[in-house]
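Q: structure, please.
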Amino acid sequence: MSTATLDLILNDYHHVTANKTESLAAIKNTTLVITGGTGFVGTWLAGLIAFLNDHHAFNVNLILIGRNIEHFKMTRPHLAKRNDIQLLSSDIRYLAELPQETNWLIHAASNPDNRFHASSPMETMSIIANGTYSILRAIERCADFKMLLNLSSGLIYGSQPMTHPAIDEHYIGAPKCGTVSSAYAEAKRFAETLCHSSRSQARMPVITARPFAFIGPYQSLERPWAINHFIKDALSHKPIRVLGDGGTIRSYLYASDMAFWLLSILTRGQSGEIYNLGSDEAVTLKELAAMITALIDPAIEIQLSTASNQPKNSRFVPEITFAQNNLQLAVTTDLHHALKKTIAWNTL
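A: From the prediction side, this is the model:
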């Protein structure tokens, strides 16, 4: 990776931790394990830990568990070659034990790509359900374990009514059973229940985070989500094609905020609690496309598809006041700057 791309991310870490590093002090001189550690979420967390070690003497020993370690070594050498980061290759469904020194664990091992969910729904559910079970059993053998942070999904709430501005952690909803498209969300619901069962039966210290949508460097523009397609097409100076009339509503949390929030929830959240993880800055896809073209080339055409067979508009926006009020967290990068940074990183 170029110096310019690394500097952009380093500046993000400086920004998101300004005057707040001591809020993460509980993690100093400990060992953190991240499953799914070589993916988008894991990479941002690894970078934040490296930043805290380099600039604030946190002395965290980080262990990343993933299935594609060699690819991580090739694409993220600035992290893979560090002495304070260990890489372990494993399918978490068959993980029998963790390093005995493990104090904290962030369980982020699942594939959020809905193309994979559609083509391999049983594999999707197996990775989430059996992987979570293996992790819980492995943690039981760690001598000084402090907290498990299980990454669930905002999709567990089911379809959000268009008239419901934001979903809070107490919203009663669920995915539609009996459809392949619900495989990921239903498995995440099961994994949440499994974690809370372990808390009850084995006194496992566990917190749940429910991620919504993110954007930022390290996220491939080949991902099958609207924002990624919009940026990719605009950078190629192609028309941006919006399914439907553009009235679908989303929100996007920038990656550095995501990483800081996760470490904050891990180290300062209370066992048994559930926290939404996302931004409350709602935007329609039509507005999003316009923001992207304004940053890249205002002359790029935005094409709306209003054919009768287009999907209905949907809404996916979290209520985040619980985390804001209880953990003093804030969204430090608004959508405009999140897009600006992401576009810059993809053009360096």
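Q: for the rest of this, base every contact and every neighbour count on C-alpha atoms.
A: Fine.
Q: contacts for stretch 287-302?
A: Residues from elsewhere that reach stretch 287-302 (C-alpha atoms under 8 Å, 6 or more residues apart in numbering): 227, 230-231, 234-235, 237-242, 246, 336, 339-340.
Q: the structure of the following sequence is requested for comparison with the preceding one:
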Amino acid sequence: MSNSVFDLAGFLGEDFERLGDPLLQRCSALDGHRLYLTGATGFFGKSLLALLALLYQRGVRFEVTALSRDPQRFLAQQPWCAKQPWLSLRAGDVREPWPGEGSHDLLLHAATDTVASAHINKQDVLDNLLASARQMVAFCERAGVRRMLLTGSGAQFGAIPNEWAATGIPDNAQIACDPTQPSSAYGEGKRLTELLAALHSQRHGTAIVYTRCFAFVGPGLALDGHFAIGNFIRDALAGRPIQLSSAGEALRSYLYGADLAVWLLLLLLEAPAGACVNIGSDKKISILELAQRVCALLAPNAHGVEVPRCATSSNGERNCYLPSIEMAKSMGLDVWTPLELAIVRTASFATG
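A: Next up, the predicted model:
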């Protein structure tokens, strides 16, 4: 891995500029606000911080308090953050009372363990989500938060029926994960977080924006985690064959990190109170096609894609994890970065 990780703000800054002035002008509505951000050191958080750094350079003035388990470690990995006068990193755990003085009118709660190792103990997954949700509403009351955005998950929908493979699951779909299954701990924890926020809103009038986040790619995404696209990019860059664990018929879609950051900020600032908005891409692709595309873009002369010999066709049954983004599009949001460019940009950042 190269030292390009130190230049995340500059790298993503090129992407934000590519998205154009009209979008950045909308983001400038952050001027004059105080924002509290959890999950600042994860993929979502780092992409947001890079966007905020560019906005500050463009003259937008705001303050951000960001919660981190280990601020010094984070600054060692992302030294550009130490140079941001608008950013205050506070040490803390989302499961315990959140540090931060004074009022914060905006909150973006993006803290979630998405690495596979964090999901081994399902009881811990649920307990951690509920503990952080309780601290979230306690902080909102203490800090006078007026608007907040929750980063939920497509996992809240449970198994998405294949009938939505063509269009993606609607934002307002009334389906959910099965609460009798331990594997639903993450999705149910996210659902309960939304319920606690709704109860807080009823008591205090806080405007809540609910989001269901799907799959993403971009600078800062772990290439050695359990994200298929990250693993594919890693193997292609190493000149290894991309090895699938199935026939690759599952359907996915991927939103680029720069697009994601703009979506999150604009939904926080502009979405109607109570809105439930899917965040992701509506450009579907099978896992096999994804692997082939990564290989063609990054390692056309390498060993290609290997499908297990025992892999069998699903006879039309496809694992579908796709959002409809009609509500986001109605708010002027879209998939601005094509998948091919997103893959190349992610690989370019990783190699420096």
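Q: where does the TM-score land?
A: After superposition, the two chains reach a TM-score of 0.93 (TM-score structural alignment, normalised by the length of structure 1), with 344 aligned residues with a C-alpha RMSD of 2.0 Å.
Q: among the contacts of stretch 287-302 of structure 1, name the ones in helices.
A: Applying DSSP state H to the contacts of stretch 287-302 of structure 1, the entries found in helices are 227, 230, 231, 234, 235, 336, 339, 340.
Q: what's the farthest-apart pair in those?
A: 235 and 336 (16.4 Å; C-alpha to C-alpha).
Q: more neighbours, those two?
A: residue 235 (17 against 12; other C-alpha atoms under 10 Å).
Q: identify the residue of structure 2 aligned to that one.
A: Counting by TM-score structural alignment, residue 235 of structure 1 corresponds to residue 237 in structure 2.
Q: what distance do you get for its match to residue 300 of structure 2?
A: 11 Å (C-alpha to C-alpha, to the nearest Å).
Q: and if you look at residue 288 of structure 2?
A: Taken as C-alpha to C-alpha, the span from residue 288 of structure 2 to residue 300 of structure 2 is 16 Å.
Q: and these two? Which one has more around it.
A: Neighbour totals were compared for residue 288 of structure 2 and residue 300, and residue 288 leads with 20 against 14 (other C-alpha under 10 Å).
Q: give me the neighbour count for residue 172 of structure 1.
A: 10.
Q: for it, helix, strand, or coil?
A: Here residue 172 of structure 1 is coil, with the state taken from DSSP: H, G, I helix; E, B strand; the rest coil.
Q: and for residue 122 of structure 1?
A: helix.
Q: who's in contact with the spatially most central residue of structure 1?
A: Centroid check for structure 1 by C-alpha atoms, centre = their mean gives residue 41 as the closest residue, at 4.8 Å. By C-alpha under 8 Å, 6+ apart, the residues touching residue 41 of structure 1 are 108, 255, 259.
Q: please enumerate the strands of the stretch 1-150 of structure 1.
A: Using DSSP state E, counting those that start in this stretch, the strands of the stretch 1-150 of structure 1 run over 31-35, 61-66, 85-89, 104-107, 147-151.
Q: before we move on, what about the stretch 201-348 of structure 1?
A: Assigned by DSSP E, counting those that start in this stretch, the stretch 201-348 of structure 1 shows strands spanning 206-211, 214-215, 240-243, 249-250, 253-254, 274-277, 283-284, 302-305, 315-316.
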